[in-house]
Each structure stands twice: as structure tokens, then as C-alpha cells.
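**Q** return atomic coordinates for the entry below.
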Amino acid sequence: MRTYVINLDRASKRLAHMRRQFDRLGISFDRIAAVDGTSLTERDLLAFRTLAQNDDRPYHWTAPEIGMFLSHKLAWSMIASGEDQYAAIFEDDVHVSDEIAALLKDPAWIHNSADIVRFETTLQGMRLARNPDFQAGQMKVFRVYSGAWGAAGYVIKREIASWLASSPPRTFGPVDWFLFHPESTVAPALRVFQLDPAPCVQDQYHPDVHSRQNLGSNTVIPIGPVQTLKSGSRRLLSPMVRKATGRRGIPYA
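**A** Sure, this is the predicted structure:
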């Protein structure tokens, strides 16, 4: 499976972080030079905000959010012009477990009904199908029936990448909102699945604080009902909260 890593030219520490992980797992990847939103001119930022403005859903885009969205859009365009039925996209601040190697080397585990399969967890609660739809090695894959935060690691179908890349600007929202939020103009049409446990987590959400590399974040992701401990680590939703909301947290593998 073709694998892409979105990386800013100035983020050499992050690129080295990704190379160490994927080299250890024997995974090759194509680097996508990310769009640096902070380097865009005020005219460019205003032009994007004007095109993307939706009067039914007012939103003020930050420069990093614009850069991140355009970077994912570039990745979708590259996948759309490729030959692989599915391809993987990662942002450059993730940790990946050893289990992800087999998934990236052979996409046969992906059911053809899947438009997007999320590798990532931010440990927030998600509403999933009661039973798994298919397996990915030792991991189960569930249909997602709620919103989800984060777009730092996922597999996407080529036809869907093409559709998203050509979506009109007024349908845009921050990239994870665009892909996964129920109020997005495109997300309700997507068949999204989640790996459980998740083989990918962003550095800032790694459950083991000692494993974090202090890579920082280019955008701020609002986390759902995850409880933060005094130590700075996060724990999954309590059984009471899971039962009340129908949601459960996805652990990092």
C-alpha cells in the first residue's frame, strides 16, 4: 500500500521521528511537502477563507488549519492520480505500533465497503457498531457511527480521495471535521471504520507521557469526553460514561 507522510520543510525533527519508526518496521513512504499556512500571504489566507466561507456554518480558519487542510487535499490528489485502490496518509507527529507494518504491506485486510479506515485514536469516546465488521490481523475493525477527532493516520479509497480533492470550497471544514463530523457536508456520505485497538496516536495524546517526543501540534484539536489526570496522561471513558453515551474510548495498541 502506498504510504504518504505530510511534513513541513522546516519540521526536520518530525521527519526524523517518522523515518526512525518506519525504517524499523521496513515501511517505505513518500513525503508530501506540507503547505505551511503561516507562510501564506494575508491575501492568500483571505482568498481561502472567502471561498470556504459557508453562511450556514460560520467558521474562522486559522493559518495552520488552512495549511493542514491544503496538505491533506494535496495528498488526496496524489492518491487520486495513483493506481493503488487504497493508500495511507499520516501526519508527521504520530507514534505507530509494530502491528501497523503488516497492515501497510498488504491491504488485503480492507473490506471493499470501507471508504476510510482510521488508524488513529485520540482516546476520546466514539460510537461504534456493536460487532466488528472485519478483522485486521489481531485488531478488530468497527463501523463508526459518530464524529471523531483527528486525521493524523488513516487509509482512504482512491475514488473517495478523488471526490474529496474535487469537493467545492464551500463544503470545507478543518480536515478532521471535514472527514468525520456529522455536520460536515461530506462526512455523512462516507463509510468510516475504526481499528480497535488503534495502531496510531499523535504524540500529544500518547497515553505514556514518557514516550512523548514533545513534537508539539500545528493545530489545536478539541478533544471530546476524555478525562485528564493530574499527571497529564489520559484515561479512557469510565464504564458509567460509556453506558450513558453509547461511546467508548479506543486504546492505543
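**Q** can we go C-alpha only for contacts and neighbour counts from here?
**A** Will do.
**Q** show me where the protein has its helices.
**A** Ranges of helices in the chain, per DSSP state H, are 12-25, 42-52, 63-80, 100-105, 158-165, 175-180, 239-245.
**Q** of those, which is nearest Tyr86?
**A** The minimum distance between Tyr86 and the helices of the chain falls on helix 158-165, with 5.7 Å, by Cα to Cα.
**Q** now do the closest one and helix 63-80, the angle between them.
**A** Orientation note: helix 158-165 sits at an angle of 140 degrees relative to helix 63-80 (axes from the mean of the first three to the mean of the last three Cα atoms, to 10 degrees).
**Q** against which helices or strands is helix 158-165 packed?
**A** helix 63-80 (3 or more Cα pairs under 8 Å, 6 or more residues apart in numbering; DSSP states H and E).
**Q** ok so, going back, mean neighbour count for the helices of the chain - can I get that in CSV?
**A** As requested, these are exported to CSV (neighbours: other Cα atoms under 10 Å):
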stretch, mean neighbour count
helix 12-25, 15
helix 42-52, 14
helix 63-80, 22
helix 100-105, 17
helix 158-165, 19
helix 175-180, 21
helix 239-245, 12
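**Q** those helices: which one's closest to Trp149?
**A** Of all those, helix 175-180 comes closest under Cα to Cα, at 6.0 Å.
**Q** what sits up against that closest one?
**A** 65, 68-69, 72, 146-151, 171-172, 184-188, 190, 192 (Cα atoms under 8 Å, 6 or more residues apart in numbering).
**Q** just to revisit the earlier point, now the helices of the chain as a markdown table including distance to Val141?
**A** Formatted as a markdown table, these follow (distance: least, Cα to Cα, whole Å):
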| stretch | distance to Val141 |
| --- | --- |
| helix 12-25 | 22 |
| helix 42-52 | 33 |
| helix 63-80 | 23 |
| helix 100-105 | 12 |
| helix 158-165 | 19 |
| helix 175-180 | 16 |
| helix 239-245 | 19 |
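**Q** of all those, which one comes closest to Ser113?
**A** helix 158-165 (11.6 Å).
**Q** which residues does that closest one contact?
**A** With Cα under 8 Å, 6+ apart as the contact definition, helix 158-165 has outside contacts at 73-74, 76-77, 79-82, 84-87, 115.
**Q** let me know the closest of these to Leu8.
**A** Nearest to Leu8 among the contacts of helix 158-165: Leu74, at 13.0 Å, using Cα to Cα.
**Q** so what's that closest one up against?
**A** Neighbour list for Leu74: Ala165 [criterion: Cα under 8 Å, 6+ apart].
**Q** circling back to that earlier point, looking at the contacts of helix 158-165, spot the one nearest Pro199.
**A** The nearest member of the contacts of helix 158-165 to Pro199, counting by Cα to Cα, is Ala87 at 16.0 Å.
**Q** could you also give me the structure for this second sequence? I'd like to compare it with the first:
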Amino acid sequence: MWPIFIINLDRAQDRMSATQALMDRCGLPFIRVAAHDWQTLTDADARRFVANPPPRFSKRALALSEVACFLSHIDVWAQIGGGKSPAAFVFEDDVEFDGSLYKLLSEISGREPDWDILKLYSNKVKTLGDAVTLPNGYSYGTPRIIPMSTAAYAITRPAARELARASVPFGRPVDLFMKHWWEHGSCVKLVQPSPVSRRADHLSSSEIEAGRGQSCHQSFLTRFVRNSLYQLQFRHRTHVNAAHRPPGRRWLETTGHARMVGDELDAI
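**A** Below is the predicted model:
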């Protein structure tokens, strides 16, 4: 089986204990990666990594918690990209699942990836294009809209290497970055039904939400207008780039940087 990386804050020992117990019950070894802590991240630190100016029609400026979360995933991508395994799984420390996940992850690990990123979580049921059957009633394929969340996913080594290299500076939260597939060129697919879920206390204990609350100074009207403009722009770019969406993996192993398969995307 490919290695499993768990992202966890040093001060979130209760979440790590719960995750450790869950992984042990399911017979899943893992590698813990210390998350960047937004409470110790300064504005000066953030400016080193955040795009200036931000992307057009952004919902809002990035909160420090979102910057820290993105940096945590970049750290994992760098480890995977420099590792020996052809791919790996990445989990955040607030996921839930049962013992059947072992068989599913083993099955996925035994197949040649036809994707760059394979998401294992969606909070809504998604219709999949070109669905491929997996054991125990699961399947994976291409959703029309990639779901939010980076709670659990698999990523190939060359894709991890490329995303770690090319994602800085960033101007969106990491889950929105993945959702905008035309900006990073990766083939993102999804497993359905979701084999993992979020723990019931996710929202009440979310570091991202806490950080957003600390940094959100916009009026309701401003947030509404910016979100509406973002949604219109997102739908437009999804439609315009639909013909260029990669049907299979784009990043392959090379001696240098990851290599994109096929023509460059026409990112409007």
C-alpha cells in the first residue's frame, strides 16, 4: 500500500490521539506531518507565499489559517515528490472511516493511476463521468465540479512534485486551488460514495474557521458581492475550459520537473 500522511497541529494532541486510535483499529500505518500553525504565522511570513495582487474575483483575502493550511499541504507534497513511492494518500486529522477503508486503499494502490489527484471525500453525492468500478460498491471518475475540502486524497509523486514547485505564490485556499483544475493542469478524480467523512466536531474545532473569524472584516454586502462575482467567474471558466479538461493523468516521472502530457491548457 502507498504511504499515508496525516497532517496535524502540534497543539492538537486530542485530534492526533483520536486519529491514531482510528488508524490502529483499521491496521493503517501512517506518517505524521506537523502542520503550520496560523497562530504563530505572521503577516510578514504570509506575504512571502501569498500572491500580490490576488487572483481576480477572489472571495476575500486569505486568512492566516488558510495560508498555514496551504503551506502544510505543500510540505506533504514535497515529501511525496521526493519519496520512493509512486503515489501517496494525504489525510487531515479530522476524518472518520471504518475498517473497509484498508481494502479500498489497497485496491487503489494496486492500480496504475489514471489521475493525478484522487479525492476520497465529498460532502455531497456527485455524478461521475467515465466511472471505474472499485470493490464494495465504490467507483471513481470525473465529477463535473470538483468538491471542496482536502480532508482525504491520493496524489501521484510527479503531481506532488509539480504542485509543490508551482503553487507558490498562491492566492486561494488549497481546496479552491485544487478545484480550479485549469490553473494547475492536473487530472482530479473522485471516489463515490465517499469512503471517509468528517468528525462530528469538525466545524466547532476547525482551525480554518477560527482563523477566518479572526481576519474577516468585510461587511455582509461586500462578502455577498464578492462571492457572487466569484461564482459567475468560476462557472464561466469551468465552461470555457471544459474541452481542455484532462481525461487522465498529466504529470509523469522525469529526471527533472514533472512533465505534462499533451498540450498546455488554454487557461482563459
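**Q** returning to that earlier point: for PyMOL, write a command that selects the buried ones of the contacts of helix 175-180 of the first structure.
**A** The PyMOL selection below is limited to those of the contacts of helix 175-180 of the first structure classed as buried (16 or more other Cα atoms under 10 Å):
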select buried, resi 65+68+69+72+146+147+148+149+150+151+171+172+184+185+186+187+188+192
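**Q** narrow the contacts of helix 175-180 of the first structure to those in strands?
**A** In strands, defined here by DSSP state E, the members of these are Val192.
**Q** correct me if wrong: Gly249 of the first structure contacts Met126.
**A** Yes. Gly249 of the first structure is within contact range of Met126, at 6.2 Å (criterion: Cα atoms under 8 Å).
**Q** can you report how many residues lie near Val191 of the second structure?
**A** Neighbour count for Val191 of the second structure, taken as other Cα atoms under 10 Å: 25.
**Q** nearest to Met1 of the first structure, of the helices of the first structure?
**A** helix 100-105 (5.5 Å).
**Q** mind checking how far the closest one is from the chain centre?
**A** Distance, stretch centre to chain centre, for helix 100-105 of the first structure: 17 Å (Cα atoms, centre = their mean, to the nearest Å).
**Q** what about it, how far off from the second structure?
**A** Helix 100-105 of the first structure: mean distance to aligned residues in the second structure after superposition is 2.3 Å, counting by mean Cα distance after the TM-score superposition for the first structure.
**Q** where in the first structure does the lengthiest helix in the second structure fall?
**A** Longest helix of the second structure, by residue count under DSSP H: helix 220-240. Using TM-score structural alignment, helix 220-240 of the second structure corresponds to no residues of the first structure.
**Q** buried ones in that helix, by neighbour count?
**A** 227, 230, 238.
**Q** repeat that for stretch 80-93 of the first structure.
**A** Buried residues in stretch 80-93 of the first structure, counting neighbours by 16+ other Cα under 10 Å, are found at 80, 85-93.
**Q** then stretch 27-43 of the second structure?
**A** So for stretch 27-43 of the second structure, counting by 16+ other Cα under 10 Å, buried means 28, 30, 32-33, 35-38.
**Q** repeat for stretch 106-114 of the second structure
**A** 108-109, 113-114.
**Q** show the end-to-end separation of that stretch, please.
**A** End-to-end distance of stretch 106-114 of the second structure (Cα to Cα, to the nearest Å): 16 Å.
**Q** Thr214 of the second structure: neighbour count?
**A** In this structure residue 214 of the second structure is Gln, not Thr. If you count neighbours by other Cα under 10 Å, Gln214 of the second structure ends up with 12.
**Q** isn't there a helix covering it?
**A** Yes. The assignment for Gln214 of the second structure is a helix, going by DSSP: H, G, I helix; E, B strand; the rest coil.
**Q** disregarding residues adjacent in the polypeptide, which is nearest to it?
**A** Sequence neighbours aside, Ala63 is the residue nearest to Gln214 of the second structure in space, at 8.0 Å (criterion: Cα to Cα, 6 or more residues apart in numbering).
**Q** that neighbour: what's it in contact with?
**A** 211-212, 214-216.
**Q** go again using 10 Å as the cut-off
**A** By Cα atoms under 10 Å, 6 or more residues apart in numbering, the contact list for Ala63 of the second structure reads 38, 43, 46, 69, 172-173, 208-216.
**Q** wait, Ala52 of the first structure touches Pro168, no?
**A** Yes. Using Cα atoms under 10 Å, Ala52 of the first structure is in contact with Pro168, at 8.3 Å.
**Q** read off where stretch 149-161 of the second structure ends up in the first structure.
**A** Mapping stretch 149-161 of the second structure onto the first structure (TM-score structural alignment) gives residues 150-162.
**Q** what about Ile156 of the first structure, distance to Ser113 of the first structure?
**A** Per Cα to Cα, Ile156 of the first structure is found 11 Å from Ser113 of the first structure.
**Q** any residues in contact with both of these two?
**A** With Cα under 10 Å, 6+ apart, Ile156 of the first structure and Ser113 have common neighbours Val192.
**Q** ok, now which ones touch Val141 of the first structure?
**A** Contact analysis of Val141 of the first structure by Cα under 10 Å, 6+ apart lists 109-111, 117-119, 128-129, 131-135, 193-198.
**Q** now it. Nearest residue, chain neighbours left out?
**A** In space, Val141 of the first structure comes closest to Leu195 once its chain neighbours are excluded; the distance is 4.6 Å by Cα to Cα, 6+ apart.
**Q** can you tell me what Lys189 of the second structure aligns to in the first structure?
**A** Per TM-score structural alignment, Lys189 of the second structure is aligned with Phe193.
**Q** looking at the helices of the first structure, spot the one closest to Met139 of the first structure.
**A** Closest of these to Met139 of the first structure is helix 100-105, at 10.1 Å (criterion: Cα to Cα).
**Q** and the closest one, what does it pack against?
**A** Where contact means 3 or more Cα pairs under 10 Å, 6 or more residues apart in numbering; DSSP states H and E, helix 100-105 of the first structure is packed against strand 2-7, helix 12-25, strand 86-91, strand 134-136.
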